[in-house]
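this one's structure only:
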């Protein structure tokens, strides 16, 4: 029986769990923001100690801790709480895999935005930045603090799909990667660290390139990864690259703009040059994976025309641009890659 069939037969219990799912996410957001997982780093503590360390009263802290235990985020034994292995790896501030800043973005921004889902569905218009009436990315770059928080969160979340791509794709034939809309630089960093022969250029908006440069410098990779400030729709792609990557980018745009970018890609690449689309790839009926289907609604709320797309759509667009040897492979979680080669 498939997951979908199980859910259909779940009855009222399933509906109640679905209706209260936001309880769970809020427990995760609040516990992370309060630093509960950080104070439990490699430690077992009672509720009174934890409450004292985060400077709050015992009663609400105990309720929150017990909810975290129920969700598998904490463990409780003989009245002492400790982090689960997942919380210890991802929810302790300062650790390499810390994703708390991504959750802060979700809590502060996306959580409230989803309250306008009905309006977005009724009007087919994005609900972000209603006051400014501007494009999501144009408006975000006006707010330096929000932009930095947004890209710090994305940088942490991109680690797993970027590392998976570095492992499963054969970069041996290629020497210079163009990372279009490369954001924080997470993908370029992961790829050049694993493949010593590969260099990369990140093409993105000027304020975003500054963030990428900071991350590149932290990894001591400034001699192998450069940034190119610009507008990837309006500006020409640089010559001399032999593989072009779109990571978590094309989902922000409508079909015509995607076709435009893929045609630009085909034109600049040499023969045997490659293209990689790394994104959440939907099944051809558009219903799975679940997270990818839900993220399409986030894109409805956030963008003008964005959506997660299916294997068939990406394949058709690459074929229409002239690419051959097109293939689709899974990455980590709901992510996948669609690749093609210029004849």
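Now that the structure is in, tell me what you want to look at. In this text, all values refer to a predicted model and were calculated from it rather than measured experimentally.

only C-alpha atoms for contact and neighbour calcs from this point on.
Noted.

residues contacting residue 23?
With contacts defined as CA atoms under 8 Å, 6 or more residues apart in numbering, residue 23 has no neighbours.

And residue 139, how far from residue 311?
For residue 139, the distance to residue 311 equals 31 Å [CA to CA, to the nearest Å].

neighbour-wise, which of the two wins?
Counted by other CA atoms under 10 Å, residue 139 and residue 311 do not tie: residue 311 has more neighbours, with 20 against 14.

and the more buried one, what does it touch?
Counting by CA under 8 Å, 6+ apart, residue 311 makes contact with 281-284, 328, 338.

any chance you could map the helices in the stretch 151-300 of the chain?
Along the stretch 151-300 of the chain, counting by DSSP state H, counting those that start in this stretch, helices occupy 159-168, 186-194, 206-218, 255-268, 290-302.

wait, which of those helices is closest to residue 9?
The closest of the helices of the stretch 151-300 of the chain to residue 9 is helix 290-302. By CA to CA, the value is 17.2 Å.

Can you give me the neighbour number for residue 335?
20.

Now do the spatially closest residue to it that is not a sequence neighbour: how many residues are near it, please.
Take residue 335 and drop its neighbours on the chain: the residue closest to it by CA to CA, 6 or more residues apart in numbering is residue 280, 4.3 Å away. Using other CA under 10 Å, residue 280 has 30 other residues around it.

A further structure is provided below for comparison with the first:
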């Protein structure tokens, strides 16, 4: 929320820090430094980049607190060594790469508002290389969000889970650790589930995980499942497309099964929370028909699809959880016998 003149100026100028960080990651500067301090010339040679440009960038990153400098040598700070060096298992460089992919689109925001959505020129979502990179990026982000998001979710008694559009499986893996009796199936595009299989092996969860590579609208989800977990997918699609997916979800759930939707839900005024209305602009830029939806809109779809017993949870200023239970078919009363 912007309230003061200083905050207004800071927001207008915030892109400089963002672009500086992204450039450092795109050039792998933090990885080229690694564990040992190095000079700007040494780092430039490893990055195959201009010594002058690298020195300017290293100094800017030092000023931001992401590097430390002693004499002519630069070294990683504990923060950059943990999260920005690709050698670290906690690296989030794929997620920062994704922010860089979005950069050109954000520059065109005013044009998109003026002229409407247009076909995108960047790598298509079904490009396998893009999809692997994208899945890793979201996995890095979800890895840290999972404990907060999953805290209010209770899956005691459930045995089968479908993580629909689950990407690299971040949330499914966290649920498997929390509920060892659970078996998870991850459904996503073929390139994404390959990443999920590798991550499951790395997490020693391969025995509890199956994957299905397919298309959300045309391929079978398997099942029936006790629980379907559906995270951060609704905003990609139009209302009509979301209702189509809900029909398929209904077929894949056991009677009385639960659907858990994790989303960027808008309040009824569609302006709050502010983080979500800002995120909604991304849908204008990055999707063909998607947008963020209100709790009321999503609940109406679910009621129409045969769900009840709704529960809303706002996890933080941006993320919300909407849980619903699939109604069980009512038994017909036997007709009275004629004498």
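Thanks, I have it. From a predicted model like this one, the values you see are computed outputs, not experimental measurements.

just to revisit the earlier point, from the contacts of residue 311 of structure 1, which is closest to residue 171 of structure 1?
Distances from residue 171 of structure 1 to these, taken by CA to CA, are shortest for residue 338, at 14.5 Å.

Could I get the full set of strands for structure 2?
Using DSSP state E, the strands of structure 2 run over residues 38-39, 67-70, 73-76, 160-164, 183-188, 209-213, 225-231, 253-263, 307-314, 320-326.

Same list as before, those that is, but in JSON lines and with mean neighbour count and distance to residue 128 of structure 2 included.
What follows is the strands of structure 2, written out as JSON lines (neighbours: other CA atoms under 10 Å; distance: least, CA to CA, whole Å):
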{"stretch": "strand 38-39", "mean neighbour count": "19", "distance to residue 128 of structure 2": "36"}
{"stretch": "strand 67-70", "mean neighbour count": "17", "distance to residue 128 of structure 2": "34"}
{"stretch": "strand 73-76", "mean neighbour count": "22", "distance to residue 128 of structure 2": "32"}
{"stretch": "strand 160-164", "mean neighbour count": "24", "distance to residue 128 of structure 2": "19"}
{"stretch": "strand 183-188", "mean neighbour count": "25", "distance to residue 128 of structure 2": "12"}
{"stretch": "strand 209-213", "mean neighbour count": "19", "distance to residue 128 of structure 2": "12"}
{"stretch": "strand 225-231", "mean neighbour count": "22", "distance to residue 128 of structure 2": "21"}
{"stretch": "strand 253-263", "mean neighbour count": "21", "distance to residue 128 of structure 2": "25"}
{"stretch": "strand 307-314", "mean neighbour count": "15", "distance to residue 128 of structure 2": "34"}
{"stretch": "strand 320-326", "mean neighbour count": "21", "distance to residue 128 of structure 2": "30"}
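
counterpart of stretch 137-144 of structure 2 in structure 1, which residues?
Counting by TM-score structural alignment, stretch 137-144 of structure 2 pairs with residues 153-160 of structure 1.

which of the residues in the matching stretch are buried?
153-160 (16 or more other CA atoms under 10 Å).

contacts for that stretch?
97-103, 105, 184-187, 190, 332.

Are any of those residues buried, and if so which?
Among those, the ones that count as buried by 16+ other CA under 10 Å are 97-103, 105, 184-187, 190.

Can you tell me which of those comes closest to residue 207 of structure 1?
Using CA to CA, residue 184 comes nearest to residue 207 of structure 1 of those, at 10.5 Å.

What is the neighbour count of residue 173 of structure 1?
Residue 173 of structure 1, neighbours per other CA under 10 Å, totals 13.
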